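Participant: Sharing a model prediction with you, sequence too.
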Amino acid sequence: MDKADFTFDYTPMDYENYRNDNQMPLDLSHHVEDVCSEEIMCMLLLVVNVVIIVLGLVGNGVVIWIAGFKMKKTVNTTWYLSLALSDFIFCATLPLNTFYLVTSDWIFGQFMCKFTSFVMFLNMFSSIFLLVIISVDRCIAVIFPVWAQNQRTIKKASVIVFLAWVFSVSLSVPSLIFRDIQHHLGRTRCHNNYNSHDTHNSISICRFIFGFLMPFLIIIVCYLIIIFKLRRNQMAKSLKPFKIMTALIWTFFLCWLPYHTFVLAELTHGFSNEIIASGLKIGTSIASANSFLNPILYVFMGSDFRQKFKNSILSKIENAIGEEGHATSRYLSQPSSMDARSSTHI
């Protein structure tokens, strides 16, 4: 058997499989009677998963309803609607993995074994790609306001989102290829059955580069350009409307950093097998938490929370998404008028 990447592989059998890949004895028989309730970490992860499922489905469902049906369709609502759809789909498949966490027995068949892993990485790639798109969109609006005002259309935004999803699906395909089930001692495990260590290493590195490192480098460059441009134009106060976008980016970074750190540590054998196994279990749960945090950010950062406390939650989310759109509109209109005044002096 080949090494698993531990994506939602919380069962002790998978960690024994990992040790077997490093030429250590494989003995699964003493794990058959393991029960989740006997492990503190397992119970904590169970509670975390349940919270993610409930808040993720409700929160993202509300955002989808507001951005998709209650608000006027704009470029901005197109970005955030797609982001909420990605998180909602992931949270909808999480109950299957939570059941697997508790029982250590995958009863949902080979297709769902592949599909749940595929959805996790689809969520990872689509989320970060959308954050890159939004960052580039903000950057272009600040640098080329006149061009952006004429070229930013809902149709073009929809095409860009579609391409981002296509790219995300393409990078998530390895889960459909290498994810597999195995029957042993009356239980079924869902794991990654790579044909070689080189394949495992290549896929892990590819996920890190395209799903984490490169996107954040692009985002950082965009934000540095935005900050420099606005400060040079003495518009530093205009950075305030970017707080939601900044919070979304930092939340994604902090949630996914532990997972990628331990994946790379697994490849380099920088820690013991037990530390890597525990780190990947915790890292995967933290990464999953990103899917329910976005709607919370919309609520608490869309406008001053204390001033808007009497408003409904739905109004907060609508205001949050709307504020981002209004901010971009201001950047498109203010500089264009400045450019017009400048042109009359020539």
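Facilitator: Structure's in. What do you need?

Participant: C-alpha only now, for contacts and for neighbours.
Facilitator: Will do.

Participant: For the helix or strand containing Leu96, buried residues please.
Facilitator: Element membership for Leu96 (DSSP states H and E) is helix 75-103. Across helix 75-103, burial judged by 16 or more other C-alpha atoms under 10 Å covers 75-91, 93-98, 100-103.

Participant: for stretch 15-34, same thing?
Facilitator: Going by 16+ other C-alpha under 10 Å, stretch 15-34 has these buried residues: 15-21.

Participant: among the residues you listed, which are in helices?
Facilitator: Among the buried residues of stretch 15-34, the ones falling in helices (DSSP state H) are 15-21.

Participant: Closest one to Asp198 out of the residues you listed, please.
Facilitator: Of all these, Asp198 sits closest to Asp21, with 12.9 Å by C-alpha to C-alpha.

Participant: With Ala141 as the reference, measure out to that closest one.
Facilitator: Distance of Asp21 to Ala141, given as C-alpha to C-alpha, to the nearest Å: 51 Å.

Participant: Take this one as well and set it beside the first:
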Amino acid sequence: MSYSSLSPLTGPNPTPDPDDENAVQNNYSSAIGALILSLVFLLGVPGNLFIVWSILARIRQRSVTTLLILNLACADGFLMALSIFFIIYLAMRTWIFGNAMCKILFYLCNSNMYASIFLITLMSVHRFLAVVFPHTLYRLITRKVVRRVILGTWVLVMVISIPSLVFRDVKKETDEMNRTTYLCAPNHTLRKHVRFQYAFETVAGFIIPYAIIITSYVVILKRLRETKFQRNVRNEKLILTIVITFGLFWLPYHVINMVQVCEEVSTFHVQTDMVYIRAVTSTLAFISSCANPVLYTFAGKSYIKKNGFAFMAKLFEGTLSDQTGTKSTRLTTYDNVRESNVDCQNPTVASTPENGNLE
């Protein structure tokens, strides 16, 4: 994603548009944008840092899902830290950080979009393997494999975000009062560049990942119904909530992306103010990076009174724990998945506390 709208809340535009400059220079829109980003910064940075601390300091045995949540929190927390640059941009209504920072910051924002959805997709695929192929997962999922997959994901993210480096530059603008402002804005010179960048980021960053996620959960829910092992449903809820929340925040942005692509390939034009529509959709997309700490807090509220600041670690241990094999280097499937296979043969086994019943 280009997060172009945060420059300042105007959205990615294929050609220079006077409305872009108006959004920067408008006191009202800039003030609202700066206020929203300030709230996002104050909530997102400490919230994601708390997740990272909870996992690193409080959890000794980290499951696959916990490792993925750790990486997701690092990505979101880093993006929230970058929001300070956009707050300054909106407050001053001119870009003061130079052309290199213009490219780098939007490149990092774009990388965050891909990293978030890819890590969420990996969570869903892991749950699919754990529920549908538990014995295969037991043999294949080692710490070395997990680290390589996560590292490969980050490398892929950095590569496919390169268009945001290419299609972004600082523009100099002079208004009728002879005042000079600098904008960090899209620099598409050809219509095909618009089609490529926004179609690619929507297909690679939303459509394909969500097709995988939806397919995984359809199979998971079907398998859970077949085994009639209801405790598994509890373990799906948190990940499924993350998936749905991310989709709700990002869907409007990608819809506008595809509308713009359609405008570039046809005579179709939307008779509305795209600048402010993009302002809303891109703000929602940015807010998504501070949503997960809130979700985890609500999910773990039953642990807060008893465990205090350790409630988040207790949440991850209680609903996302993997059973460790005899070798310390192995990450295996969840307790409840193993139990669900035993349950069909011996229903009493899964209900005993010794077998990991958390309820």
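Facilitator: That came in fine, so what should we check first? Please read these numbers as outputs of a predicted model, since none were measured by experiment.

Participant: What residues in the second structure pair up with the helix holding Leu96 of the first structure?
Facilitator: Counting by TM-score structural alignment, helix 75-103 of the first structure pairs with residues 64-92 of the second structure.

Participant: if I look at the nearest residue to Asn336 of the second structure once chain neighbours are set aside, how far off is Ile160 of the second structure?
Facilitator: Closest residue in space to Asn336 of the second structure, ignoring its immediate chain neighbours: Asn232 at 6.2 Å, by C-alpha to C-alpha, 6 or more residues apart in numbering. Asn232 of the second structure sits 35 Å away from Ile160 of the second structure, going by C-alpha to C-alpha.

Participant: What of Phe133 of the second structure?
Facilitator: Where Ile160 of the second structure is concerned, Phe133 of the second structure sits at a distance of 31 Å (C-alpha to C-alpha).

Participant: ok, these two, which is more surrounded?
Facilitator: Shown here are Phe133 of the second structure and Ile160; by other C-alpha atoms under 10 Å, Ile160 has more neighbours (17 against 14).

Participant: Trace that one over to the first structure, please.
Facilitator: Ile160 of the second structure maps onto Leu171 in the first structure, by TM-score structural alignment.

Participant: Can you give me the separation between that match and Phe125 of the first structure?
Facilitator: Using C-alpha to C-alpha, Leu171 of the first structure is found at 8 Å from Phe125 of the first structure.

Participant: do the same with Ser172 of the first structure
Facilitator: Taking C-alpha to C-alpha as the measure, Ser172 of the first structure falls 8 Å from Phe125 of the first structure.

Participant: Could you do Ala164 of the first structure as well?
Facilitator: For Ala164 of the first structure, the distance to Phe125 of the first structure - C-alpha to C-alpha - is 9 Å.

Participant: can you pull out the strands in the stretch 151-300 of the second structure?
Facilitator: 169-174, 180-185 (DSSP state E, counting those that start in this stretch).

Participant: which of the residues in the first one are buried?
Facilitator: When neighbours are counted by 16+ other C-alpha under 10 Å, the buried residues of strand 169-174 of the second structure are found to be 169-170.

Participant: Next: the last one.
Facilitator: By 16+ other C-alpha under 10 Å, the buried positions in strand 180-185 of the second structure come out as 181-185.

Participant: of all those residues, which two lie farthest apart?
Facilitator: Thr181 and Ala185 (12.1 Å).

Participant: can you pull the contacts of Thr284 of the first structure?
Facilitator: Contacts of Thr284 of the first structure were listed using C-alpha atoms under 8 Å, 6 or more residues apart in numbering, and they are 7-8, 259.

Participant: Just the ones of the residues you listed in helices?
Facilitator: Tyr259.

Participant: Let me have the contacts of Thr284 of the first structure in TSV, adding distance to Phe129 of the first structure and neighbour count as columns.
Facilitator: Below are those laid out as TSV (distance: C-alpha to C-alpha, whole Å; neighbours: other C-alpha atoms under 10 Å):
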residue	distance to Phe129 of the first structure	neighbour count
Thr7	20	22
Phe8	23	22
Tyr259	18	22
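
Participant: of all the contacts of Thr284 of the first structure, which comes closest to Leu217 of the first structure?
Facilitator: For those, the closest approach to Leu217 of the first structure (C-alpha to C-alpha) belongs to Tyr259, at 18.3 Å.

Participant: hang on, that closest one packs against Ser278?
Facilitator: No - using C-alpha atoms under 8 Å, Tyr259 of the first structure is not in contact with Ser278, being 10.9 Å away.

Participant: What lines up with Val219 of the second structure in the first structure?
Facilitator: So Val219 of the second structure corresponds to Ile225, using TM-score structural alignment.

Participant: And Met312 of the second structure, by the same measure?
Facilitator: Under the alignment (TM-score structural alignment), Met312 of the second structure pairs with Ile317 in the first structure.

Participant: And its match, how far from Ser238 of the first structure?
Facilitator: With C-alpha to C-alpha as the criterion, Ile317 of the first structure and Ser238 of the first structure are 21 Å apart.

Participant: need the longest helix for the first structure.
Facilitator: Longest helix in the first structure, counting by DSSP H: helix 109-143.

Participant: Just give me how far it sits from the chain centre.
Facilitator: Taking C-alpha atoms, centre = their mean, to the nearest Å, one finds the center of helix 109-143 of the first structure at 6 Å from the center of the full chain.
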